[in-house]
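[1] What follows is a predicted structure for the sequence shown.
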Amino acid sequence: MGSTVAIVGGGYGGAALARQLDPDFDVVLIDPRDAFVHTVAALRGLVDAEWAERIYFGYDGLFTRGRHLRDHAVAVDAGGVTTADGTGVAADYVVLATGSSYPYPAKPDTENSADSQTRHADTRAELASASRVLLLGAGPVGLELAGEITEQWPQTEVVVVDPADDVLGGRYLPGLRDALREQLTARGVRLELGSALTEPPSVPPGVREPFSVTTEAGVRIEADLWFRCYGVVPVSDMLHGELAAARRPDGHVEVDEFLRVAGASNVFAVGDVTAVPEPKRSKAASEHAAVVAANIRSLAAGRPAEHTYRPGEDAVLVPLGSTGGASQVPGPEGPIVLGAAETARYKGDDLLLGRFADLFSASADKG
């Protein structure tokens, strides 16, 4: 078809879209990282050295004709993208797939995969010698990290603090929360819920050094290592011109039912950065990519955008190590809760690695 598609961001949605459009379009994937990061498995990579090497996939495997431009996008408008070094990428279609930022270790905080592996190794060494770990946040990340730590180092005391009254915020079934609480308690994880800390720890996160904190309820907690497990921030500050109005105060980008960015007929958005009212998951980003790929093909063929996206149902998979966890998934008559065995089958053992190895034409056994 010959048209140029600039995709800003090489995460789950951007990578899937690049692969789908590459045979027929001139795809330019703009991302500052040297490799795709399978963040679904990042916490397993934190505690397991072998996994730390398996979660990175080079972008070259996506393309037969497209290319990866390794740089930051600093300006995006309907005509294309400008990168930090001043390179301009003119494009017929632009897709914002920038995702969101999140505190380390749920997402790597470096753009080079070798540096990320070194960072994981350093943190792993700190964890291995820690006796008490504090996790701030009882959402999916905090609970999953508690599960990974207690599986790898069962003797380590883990305390999870959250101002919410129960684990796992969001519109989930009580049975899901019950299952997770029961398994965490069986692992020795201490849950301090319903009260925030009076002030943050006095030492940096991920650095082993004894400290004490106090909750607003007066509970004193002593630990020698901590991590922040909350704080999703959509990455959308590069929108310029008429696209800037689509950016909400919270950073999410308004899109229509075709996943077009509000105010532009040739600009789309996929994944976490969108304001689509649904859980932000890798599966949703991949589904967004399929819709956008179909709509770009329609536009390139001279037809209007024809494919719409329906927001997904509330669903979540929360592994607790390789054998534990609980999930909520859609059922024939409404959402259902899956226990540890089913969750491990869906996500726990493999953490979906094989699916993304296939996407990048790589081996799931690498490393």
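    Cool, got the structure.
[2] hey, let's count contacts and neighbours off CA atoms from now on
    Will do.
[3] Pull up the gap between residue 130 and residue 223, please.
    Between residue 130 and residue 223 the distance is 8 Å, computed by C-alpha to C-alpha, to the nearest Å.
[4] With residue 64 instead?
    51 Å.
[5] Those two: which has the busier surroundings?
    Taking other C-alpha atoms under 10 Å, residue 64 and residue 223 do not tie; residue 223 has more neighbours (21 against 12).
[6] Just give the closest residue to the more buried one, not the sequence neighbours.
    The shortest distance from residue 223 to any residue other than its chain neighbours is 4.7 Å, reached at residue 132 (C-alpha to C-alpha, 6 or more residues apart in numbering).
[7] What is the burial count for residue 218?
    11.
[8] what's the distance between it and residue 183?
    From residue 218 to residue 183 the distance is 26 Å (C-alpha to C-alpha).
[9] what do you get for residue 220?
    In terms of C-alpha to C-alpha, residue 220 sits 24 Å off from residue 183.
[10] Put this next to the first one:
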Amino acid sequence: MSRPRVVIVGAGFAGYQTARTLSRMARGAAEIVLVNPTDYFLYVPLLPEVAAGVLEPRRVTVSLPDTLPGVRVVLGEVNAVDLDDRRVRYADPEGSPGELSYDRLVLAAGSVNKLLPIPGVVEHAHGFRGLPEALFLRDHITQQIELADAADDPAERSARCTFVVVGAGYTGTEVASHGVLYTDALAGRHPRLDGQRPRWLLLDIAQRVLPELDPRMSETADRVLRERGVDVRMGTSVKEARQDAVVLTDGQSVPTRSLIWCVGVRPDPIVADLGLATVKGRLLVDEFLTVPGHPDVFACGDAAAVPDATRPGDFTPMTAQHAVRHGKLVARNIAASYGQGMRRPYRHRELGFAVDLGGKDAAANPFSVNLSGPPAKAVTRGYHLASMPGNRIRVAVDWLLDAVLPRQGVQLGVLPAHAVPLDNDAPEMVRNPRLSV
């Protein structure tokens, strides 16, 4: 008799952990197939360090074939799921269609950029969800400083040295805090920019940075940003984006060539296409992470609205901490469905958060103990190394080299702007970079 097949859609934090745990528990008992657009798991929380030249791009990618023994990796974008016929349809990287039947299905498709109906944003803003966007942003920032150095017009020079980040959540705060250090270093290598310090603006309609985290962490991040010269404007956002400027909601026009969009994420559009019950775009599941009415279908990570047992009536937030544990529980419950162990409901209390602010600064509250400065930095980096399923030594070496050597401020020129559109419904299969400790 043929083995039952488990198909996992997406290799973000949730999907990767599902495949990893299931391969250890049910290897040989079931065929495990992981469908993902790339052959790597992306450790999203370190993307700001890629964009700022601290880490080389491959450091944050972990090979799926190398770290998931016994798992069949299929490269492709899932575009349809037939729940009645138990089939998943996808397109491979060359556009050829493919199809997989399943006995158990895990939907861990992750999330995409959250868009708002603001004129010009889709055309002129740069997103920050995946490795291509981080690479593009690193090149773009480097290029803008170099073009500013070459410009004779003071107004053009100022505009090219101005960087606007929209969204003061986890991602936007880290991008701004790392970015200002990177541009300061770049500008220092160009004598014509002497006295022309790059300008960074961080905008959000919220009343404080990191609005979803502990206020003391917000205070630490706000202080560090302002000390570095970042223009932090809460209660303010973008009203219109243009090629050479952004108009703010307070009416001010800011000349710039760099609008970085970090306002949040939304579940992958494939969830809405299923025709099943959703909560704010996330697929509704029960406490066992199964889809009501479809006991053979599981959902986890950003794609799933998972009941939060610690807050009755609410759902677990879209964080890496929950996604990892979602994936592990789904694997155990799938194994239980084949007679190995007992299925369990999801229950997990958050253990704290960590935000890397670049340099020697960070903010963290592991187990509700608030830390800042070097102690928080040590906790943050230690947790990253412990959480990464690979490349730990390479990441640590890059951190060491960054501490003693100047960064390499060069353009790679591998990605044009049209290759990283902001409005891209194709799932990146990655997790929200709001890493939890």
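    Cool, got the structure. All values derive from a computational prediction rather than experimental measurement.
[11] returning to that earlier point: of residue 220 and residue 183 of the first structure, who's got more company?
    residue 183 (17 against 11).
[12] Tell me which residue of the second structure matches up with the more buried one.
    Using TM-score structural alignment, the equivalent of residue 183 of the first structure in the second structure is residue 224.
[13] can you tell me the helix or strand for that match?
    Following DSSP states H and E, one finds residue 224 of the second structure within helix 215-227.
[14] how much does that helix stray from the first structure?
    For helix 215-227 of the second structure, the mean distance to aligned residues of the first structure following superposition is 1.4 Å (mean C-alpha distance after the TM-score superposition for the first structure).
[15] Against which helices or strands is the very next helix or strand once past that helix packed?
    Remark: after helix 215-227 of the second structure, the chain's next helix or strand is strand 231-234, criterion DSSP H and E. Packing partners of strand 231-234 of the second structure (3 or more C-alpha pairs under 8 Å, 6 or more residues apart in numbering; DSSP states H and E): strand 199-204, helix 215-227.
[16] tell me what the longest one is packed against?
    In this case it means helix 215-227 of the second structure. Packed next to helix 215-227 of the second structure, using 3+ C-alpha pairs under 8 Å, 6+ apart, are helix 170-187, strand 231-234, strand 362-364.
[17] what's residue 284 of the second structure in contact with, if anything?
    Contacts for residue 284 of the second structure were tallied using C-alpha atoms under 8 Å, 6 or more residues apart in numbering; they are 276-278, 291-292, 304-306.
[18] mapped onto the first structure, which of the residues you listed are still contacts?
    On the basis of both residues aligned by TM-score structural alignment, their matches' C-alpha atoms under 8 Å, what survives of these in the first structure is 277-278, 291-292, 304-306.
[19] Where neighbours are concerned, which of the residues you listed has the most?
    With neighbours taken as other C-alpha under 10 Å, the top of these is residue 304, carrying 33 neighbours.
[20] what's the distance between the spatially most central residue of the first structure and residue 141 of the first structure?
    Centroid-nearest residue in the first structure: residue 39, 5.6 Å away (criterion: C-alpha atoms, centre = their mean). Distance, residue 39 of the first structure to residue 141 of the first structure, by C-alpha to C-alpha: 11 Å.
[21] Common neighbours of those two, please.
    residue 106.
[22] right, and residue 211 of the first structure touches residue 224 too?
    Yes: the pair residue 211 of the first structure / residue 224 is scored as a contact, 5.9 Å apart, by C-alpha atoms under 8 Å.
[23] Looking at the two, which is more packed in?
    Neighbour totals were compared for residue 211 of the first structure and residue 224, and residue 224 leads with 21 against 14 (other C-alpha under 10 Å).
[24] burial of the aligned partner of residue 321 of the first structure in the second structure, as a residue count?
    Taking TM-score structural alignment, residue 321 of the first structure has residue 358 as its aligned residue in the second structure. Residue 358 of the second structure: 22 surrounding residues under other C-alpha under 10 Å.
[25] Assign residue 358 of the second structure to helix, strand or coil.
    The assignment at residue 358 of the second structure comes out as coil when based on DSSP: H, G, I helix; E, B strand; the rest coil.
[26] quick one on the thing from earlier: adding distance to residue 234 of the second structure, write the helices and strands packed on strand 231-234 of the second structure out as TSV.
    Compiled in TSV, these are given as follows (distance: least, C-alpha to C-alpha, whole Å):
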stretch	distance to residue 234 of the second structure
strand 199-204	5
helix 215-227	10
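[27] and among those, the most buried is which?
    Ranked by mean neighbour count, these are led by strand 199-204 with a mean of 23 (mean count of other C-alpha atoms under 10 Å).
[28] Now do that strand against helix 170-187, angle only.
    If you take axes from the mean of the first three to the mean of the last three C-alpha atoms, to 10 degrees, strand 199-204 of the second structure sits at 180 degrees to helix 170-187.
[29] Could you tell me where strand 199-204 of the second structure falls in the first structure?
    Matched against the first structure by TM-score structural alignment, strand 199-204 of the second structure falls on residues 157-162.
[30] Identify the residues contacting the matching stretch?
    With contacts defined as C-alpha under 8 Å, 6+ apart, stretch 157-162 of the first structure is touched by 131-138, 142-143, 146, 150, 188-197.
[31] ok, average deviation of that stretch from the second structure?
    Aligned to the second structure and superposed, stretch 157-162 of the first structure gives a mean residue distance of 1.2 Å (mean C-alpha distance after the TM-score superposition for the first structure).
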